[in-house]
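> sequence? don't have it. structure:
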């Protein structure tokens, strides 16, 4: 089994309309949400052998706050292919992970992260967590996927229906002030 902890970047700052999408960092709510999610992950014993992430400013900033709140963890490896990638591209990036890593934190963007989750987790009536992801995978949300594979390389060719969604947590589930339309 291989575990992928999927983290969407936190709420980005749109105050400077002249900035390129890639260069937008986080707003204050995003900083708070990333830290809340880092504390939650640490408290729930989520561990990872590596971090693979988009190099976009909002992801870099999310990981900085997440890691500060989480505690000691690996340094991120930034991969430009993750920036606005489709789910299949994300699976290909994961497939390049070197053994013996058994758990990866993957930090990136919508809609590719949702596409990865929704393709990897079978669509059946017994998965309220999957239904929640399908409804909305908001900023700073975190999902834990366990893939029924023995090696990372197999994800390059066959990741559809191979995962179980173990948990799905949104910042607003931990702090209502981090919910929609909250400041």
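Okay, I see it. Note that the structure is predicted; figures quoted are calculated from it, not measured. Residues are numbered from 1 along each chain as shown.
> C-alpha only now, for contacts and for neighbours.
OK.
> What ranges does the chain have for its helices?
28-43, 57-70, 87-95, 112-120, 128-135, 171-174 (DSSP state H).
> Let's have these in a markdown table, adding mean neighbour count and distance to residue 3.
Output for those, formatted as a markdown table (neighbours: other CA atoms under 10 Å; distance: least, CA to CA, whole Å):
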| stretch | mean neighbour count | distance to residue 3 |
| --- | --- | --- |
| helix 28-43 | 21 | 14 |
| helix 57-70 | 22 | 18 |
| helix 87-95 | 20 | 11 |
| helix 112-120 | 22 | 12 |
| helix 128-135 | 15 | 16 |
| helix 171-174 | 17 | 21 |
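> Structure two is appended below for comparative analysis:
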């Protein structure tokens, strides 16, 4: 059994208008939301074997905050350039190349591709928009990640920080 957690980066800052998209960092809410969401996964007893992230600053920082809550070495985060502005097909390619020893993987990326990807995972499940720091998770009964795309996926959870 494999579990895939698809996580959109936390809320980013727009305070420096001249900054290019790739280099935008998290704002204060994003820095607060990411550890809270990681803790929710721990509370559900979801143990993550690997963190895979877009190298864009806001996705990278979100992955680092999750890794810290999980007491993982930040040097173990796997950065995949293709996850920045990724299409659903790129997500599938990244998943299919994961090491088969990993049973639960978290992937951190961006809209619009992340929303398009999760909408292709489970029949009769539609997410209009993956909010910042949201988590969409599926389980799939496979032993090799290369079987992921064609395998039947079971919806596990969808969660996001609630704005009050």
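Happy to help now that I have it. Because the structure is predicted, anything quoted here is derived from the model rather than measured.
> May I see the helices of structure 1 arranged in TSV, with distance to residue 50 of structure 1 as well?
Listed next are the helices of structure 1 as TSV, based on distance: least, CA to CA, whole Å:
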stretch	distance to residue 50 of structure 1
helix 28-43	15
helix 57-70	12
helix 87-95	11
helix 112-120	17
helix 128-135	24
helix 171-174	23
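> can you tell which of these is closest to residue 102 of structure 1?
Between residue 102 of structure 1 and the helices of structure 1, the shortest separation by CA to CA is 11.2 Å, and it involves helix 87-95.
> Would you mind giving the orientation angle of that closest one with respect to helix 112-120?
Between the axes of helix 87-95 of structure 1 and helix 112-120, defined by axes from the mean of the first three to the mean of the last three CA atoms, to 10 degrees, the angle is 90 degrees.
> Check the mean deviation of helix 87-95 of structure 1 from structure 2.
In the superposition against structure 2, helix 87-95 of structure 1 averages 0.7 Å from its aligned positions (mean CA distance after the TM-score superposition for structure 1).
> elements contacting that helix?
helix 112-120 (3 or more CA pairs under 8 Å, 6 or more residues apart in numbering; DSSP states H and E).
> which residues touch stretch 69-77 of structure 1?
For stretch 69-77 of structure 1, the surrounding residues in contact (CA atoms under 8 Å, 6 or more residues apart in numbering) are 35-36, 38-42, 48-53, 67.
> Show the end-to-end separation of it, please.
Chord length of stretch 69-77 of structure 1, first to last residue, is 19 Å (CA to CA, to the nearest Å).
> mind checking how far stretch 1-15 of structure 2 is from the chain centre?
Put simply, stretch 1-15 of structure 2 sits 4 Å off its chain's centre (CA atoms, centre = their mean, to the nearest Å).
> And the contacts of that stretch?
Contacts for stretch 1-15 of structure 2 (CA under 8 Å, 6+ apart): 24-27, 29-31, 33-34, 58-59, 62-63, 102-111, 114, 118, 130-143, 145.
> Return the set of buried residues in that stretch.
Neighbour-count burial for stretch 1-15 of structure 2 flags 2, 3, 4, 5, 6, 7, 8, 9, 10, 11, 12, 13 (criterion: 16 or more other CA atoms under 10 Å).
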